[in-house]
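quick one: sequence plus predicted model below, questions after.
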Amino acid sequence: MSVNTPCIILITGIMASGKSTVAQLLAERMDRSVHLRGDLFRRMVVSDRKEVNPDADEEVLAQLRLRYRLAAQAADTYCQAGFTVVVQDVVIGPMLQEFVSFAASRPFYTVVLTPSIETVASREAGRAKKGYGAWTVADLDRVLQQETPRIGMWLDSSELTPEQTVDIILERLQSEALVEV
């Protein structure tokens, strides 16, 4: 596959797994691309924003689905305009399959970054923004490992630089990351 063919590539994983950095570097490797940060749609909610916590009720999950639908629709719009769209967001658990179904454009690729709990904790400690509060790294990793459908490419990036991670994604995208729906 040419990485310049319009498509959607979802980069997901738990918080501090390297999604933002990898998605940006991946998008920069393509001639016509967009780095779409799904969390932007969460931050747009000014009043009554629901934060996802371990005991999320249906109202919280409905707002999360809305965020994912909006991200998928924006990705579709860019893709239909001829862009390769690298979507980056925390999409784990059963909702990963839902996210894929929200996007109409194909091909659709999924890359799940799975660095070790220790690596994520170290990255979280070293960054200015803090993502963990109600969730622990271990709790979120448990959802990723035990509740997330095994679709797309799963990549342990614990020992990889962001550039090496992108190199591997590009090498294996066609053979491992394509999601058939």
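Now that the structure is in, tell me what you want to look at.

rest of the way, CA atoms for contacts and neighbours
Noted.

assign D167 to helix, strand or coil.
Taking DSSP: H, G, I helix; E, B strand; the rest coil as the rule, one finds D167 in the helix state.

presented hereafter is structure B, for comparison with structure A:
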Amino acid sequence: MIVSGQKEMNENPSVEAENQLDLRYQLTAEVAKGNSKAGFTVIVQDNYYGEKLPYFLELMAPEKVEPIVLTPNADVIRERECYPRKRA
């Protein structure tokens, strides 16, 4: 988790925001593969948009990966946006 210096992702992310996202995916893949090699079943949960999903799947090679894509409809998304999550 980045405590300071994090660049926000948005519709037009900065180069640094893209670099931070790529680093997050790289580190996630390393941890997931390490746990898999140690004999654990691993689930990775994140948001992968556009070309980022194939990028992440490449990082996971040669591990067997079964992507599951959740695509809520627009009504569900609108409802979620009306009720922001409470932070503990």
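Yep, it's here. All figures in this text were calculated on a predicted structure; none of them were measured in a lab.

any idea what the TM-score is?
Scored against TM-score structural alignment, normalised by the length of the second structure, the superposed chains reach a TM-score of 0.87; 87 aligned residues with a CA RMSD of 1.7 Å.

next up, the contacts around the counterpart of F108 of the first structure in the second structure.
Matched by TM-score structural alignment, F108 of the first structure corresponds to V65 in the second structure. Each residue near V65 of the second structure by CA atoms under 8 Å, 6 or more residues apart in numbering is listed here: L57.

what about the residue of the first structure most remote from its centre, which SS state?
Distance to the chain centre peaks in the first structure at S47, reaching 24.9 Å (criterion: CA atoms, centre = their mean). Following three-state DSSP, the label given to S47 of the first structure is coil.

R49 of the first structure: neighbour count?
Using other CA atoms under 10 Å, R49 of the first structure has 13 other residues around it.

give the equivalent position in the second structure for it.
Aligned by TM-score structural alignment, R49 of the first structure pairs with Q6 of the second structure.

give me the distance between that match and A38 of the second structure.
Applying CA to CA, to the nearest Å, the value for Q6 of the second structure to A38 of the second structure is 31 Å.

and if you look at F56 of the second structure?
Here the criterion is CA to CA. By it, F56 of the second structure lies 20 Å from A38 of the second structure.

who has more neighbours out of these two?
Shown here are F56 of the second structure and A38; by other CA under 10 Å, F56 has more neighbours (16 against 9).

name the SS class of the more buried one, please.
F56 of the second structure - assigned by three-state DSSP - is helix.

that one maps to what in the first structure?
That one, F56 of the second structure, aligns with F99 by TM-score structural alignment.

show me the contacts for that match.
Y68, R69, A72, V91.

dump these to TSV, plus neighbour count and distance to L61 of the first structure.
Shown next, in TSV, are the contacts of F99 of the first structure (neighbours: other CA atoms under 10 Å; distance: CA to CA, whole Å):
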residue	neighbour count	distance to L61 of the first structure
Y68	26	10
R69	20	12
A72	25	16
V91	23	12
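
which helices and strands does the longest helix along the first structure pack with?
In terms of residue count, the longest helix belonging to the first structure (DSSP state H) is helix 58-80. Contacts defined by 3 or more CA pairs under 8 Å, 6 or more residues apart in numbering; DSSP states H and E place helix 58-80 of the first structure against strand 8-13, strand 33-37, helix 39-43, strand 84-88, helix 95-102.

may I see the buried residues of the longest one?
What that stands for is helix 95-102 of the first structure. For helix 95-102 of the first structure, the neighbour count (16 or more other CA atoms under 10 Å) marks M95, L96, Q97, F99, V100, F102 as buried.

ok, now how distant is the first one from A62 of the first structure?
Note on M95 of the first structure: its distance to A62 of the first structure, by CA to CA, is 11 Å.
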